[in-house]
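Asker: following is a predicted model, sequence given first.
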Amino acid sequence: MMIRKVRILLIEDNPGDVQLTREALNEKYANEVILETVGDGETAINYLFRRPPFQDAYPPDLILLDINLPGINGIQVLEQLKNASALRKIPVVILTTSQSDRDVSSAYGQYANSYLIKPSSFIEFVETIQQLKKYWFNLVRLPTDYKAAS
């Protein structure tokens, strides 16, 4: 049986963190992941709502979202996403350097599914991605009719 690839949208403005995430996913999961990236909140909104130039974009199975984005921040992206009936079921994992209680509270207040703090070392970052994969990849691969019923 062929396993369906998980389509991930990474919303991250730091090119180094984008590369780190790409490398961490490719470390073990290159054949299981399609990674799309956008670098700011406005572009993320346009991508998710399939506005030009993203009208042909596939909806992601999972979103990795940084909070500290230029312009529209991650919490504002999350709010718009969770207020849209067509998008609210997409799991959103906050992946950020912020350890602020206010940010954690705001993220969960806008229905983030998880909040992960980016580790500073590559090895720890790969371990974090492995844990994320163990939990989320199997959930987002559930049949569509099962997700709709839950």
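Answerer: That came in fine, so what should we check first?
Asker: going forward, measure contacts between C-alpha atoms and count neighbours the same way
Answerer: Fine.
Asker: would you mind listing the buried residues in whichever helix or strand residue 81 is part of?
Answerer: Assigned by DSSP states H and E, residue 81 belongs to helix 74-82. Neighbour-count burial for helix 74-82, with 16 or more other CA atoms under 10 Å as criterion, is recorded at 74-82.
Asker: now tabulate these in TSV and tack on distance to residue 26.
Answerer: As requested, the buried residues of helix 74-82 are exported to TSV (distance: CA to CA, whole Å):
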residue	distance to residue 26
74	25
75	27
76	29
77	26
78	26
79	30
80	30
81	27
82	29
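Asker: who are the packing partners of the helix holding residue 81?
Answerer: The elements that helix 74-82 packs onto, with contact taken as 3 or more CA pairs under 8 Å, 6 or more residues apart in numbering; DSSP states H and E, are helix 41-48, helix 101-109.
Asker: which other helices and strands contact the longest helix along the chain?
Answerer: Here the longest helix in the chain is taken by residue count, with DSSP state H as the criterion, and it is helix 15-29. In terms of contacts (3+ CA pairs under 8 Å, 6+ apart), helix 15-29 is packed against strand 33-38, helix 122-132.
Asker: helices or strands next to the longest one in the packing?
Answerer: Here helix 122-132 touches helix 15-29, going by 3+ CA pairs under 8 Å, 6+ apart.
Asker: tell me the angle the helix it packs on makes with strand 33-38.
Answerer: Between the direction of helix 15-29 and that of strand 33-38, the angle (axes from the mean of the first three to the mean of the last three CA atoms, to 10 degrees) works out to 170 degrees.
Asker: okay, now the one to match up with it:
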Amino acid sequence: MQPDVLEKYKKFQTKFSLPHLTELKETFNFEIEEEGEIFEQIRTEISNRVFSFTERIIEPIIGDADSLSGFYEQHMITKEDKERLFGLYKRLQVLKWKNNMLLMDPEEEDVAQWIRETWQFWNDDMKKELKHVCKKLSAGWADLKFKSEPTNYHG
């Protein structure tokens, strides 16, 4: 990465109380391209990673299962787990719609606030809850057994 790109972010970091760029890159697994607006790149990369969890993990569990795995996984977690996931989902939707507004009007201060808010949400709540759900689903799949009762047709 060019030193001037890093310096630009460091100025933003100080001005807007943002996390270290290295932390963001390692947590959300992205690289900054030499060209383009650094804030927009960071916001885009973070939103791609965070919102993919909504579609891949949360929606199939709390919504209608659109796959066989989703059907089974909905029965592997408790009502309380689903309620906590829905709480995350609501907060993710707030971030998603704020992100959509930033696509239309990417003011630096607003983008910085979105990055801070998303970073804090990821570290304080989302990562912990998703780890819990992933462990529970992994164990659920390991313990899954089919019933050996014959099915009777009553038609």
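Answerer: Received it, and whenever you're ready, just let me know what you need. If you're wondering where the values come from, they're calculated on a predicted model, not measured in any experiment.
Asker: what's the TM-score here?
Answerer: Once superposed, the chains reach a TM-score of 0.31 (TM-score structural alignment, normalised by the length of structure 1), with 70 aligned residues with a CA RMSD of 4.7 Å.
Asker: so the helix holding residue 81 of structure 1 versus helix 41-48, what angle?
Answerer: What separates the directions of helix 74-82 of structure 1 and helix 41-48 is an angle of 20 degrees, with the same axes, to 10 degrees.
Asker: and the angle from helix 74-82 of structure 1 to helix 101-109?
Answerer: Calculated by the same axes, to 10 degrees, helix 74-82 of structure 1 forms an angle of 10 degrees with helix 101-109.
Asker: show me where structure 2 has helices.
Answerer: So, for structure 2 - with DSSP H - the helices run 3-16, 21-28, 38-53, 59-62, 68-74, 79-104, 108-121, 127-143.
Asker: buried residues in the longest one?
Answerer: Judged by neighbour count (16+ other CA under 10 Å), helix 79-104 of structure 2 contains these buried residues: 81-82, 85-86, 88-89, 92, 95-96, 99, 102.
Asker: still on that earlier bit, can you list the helices and strands packed on helix 15-29 of structure 1 in TSV and add mean neighbour count and distance to residue 148 of structure 1?
Answerer: Formatted as TSV, these follow (neighbours: other CA atoms under 10 Å; distance: least, CA to CA, whole Å):
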stretch	mean neighbour count	distance to residue 148 of structure 1
strand 33-38	17	23
helix 122-132	16	22
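Asker: could I get the ones you listed as a markdown table with distance to residue 109 of structure 1?
Answerer: A markdown table is the format used below for the helices and strands packed on helix 15-29 of structure 1 (distance: least, CA to CA, whole Å):
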| stretch | distance to residue 109 of structure 1 |
| --- | --- |
| strand 33-38 | 24 |
| helix 122-132 | 21 |
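Asker: ok, which of these comes nearest residue 46 of structure 1?
Answerer: When the helices and strands packed on helix 15-29 of structure 1 are ranked by proximity to residue 46 of structure 1, the top entry is strand 33-38, at 9.9 Å, counting by CA to CA.
Asker: now do the nearest residue to residue 44 of structure 1 once chain neighbours are set aside against residue 45 of structure 1, distance only.
Answerer: With sequence-adjacent residues excluded and distances taken as CA to CA, 6 or more residues apart in numbering, residue 44 of structure 1 is closest to residue 38, at 6.0 Å. Separation of residue 38 of structure 1 from residue 45 of structure 1 (CA to CA, to the nearest Å) stands at 10 Å.
Asker: same question for residue 26 of structure 1.
Answerer: When CA to CA is applied, the distance between residue 26 of structure 1 and residue 45 of structure 1 equals 26 Å.
Asker: more neighbours, these two?
Answerer: In this view residue 26 of structure 1 and residue 45 are compared by other CA atoms under 10 Å, and residue 45 has more residues nearby, 19 against 15.
Asker: nearest residue to the more buried one other than its sequence neighbours?
Answerer: In space, residue 45 of structure 1 comes closest to residue 77 once its chain neighbours are excluded; the distance is 6.5 Å by CA to CA, 6+ apart.
Asker: isn't the one you found up against residue 46?
Answerer: No - contact criterion CA atoms under 8 Å: residue 77 of structure 1 and residue 46 do not qualify, at 10.3 Å.
Asker: am I right that residue 95 of structure 1 sits in a strand?
Answerer: Yes - under DSSP: H, G, I helix; E, B strand; the rest coil, residue 95 of structure 1 sits within a strand.
Asker: ok, it - how many residues close by?
Answerer: The local packing of residue 95 of structure 1 (other CA under 10 Å) involves 22 other residues.
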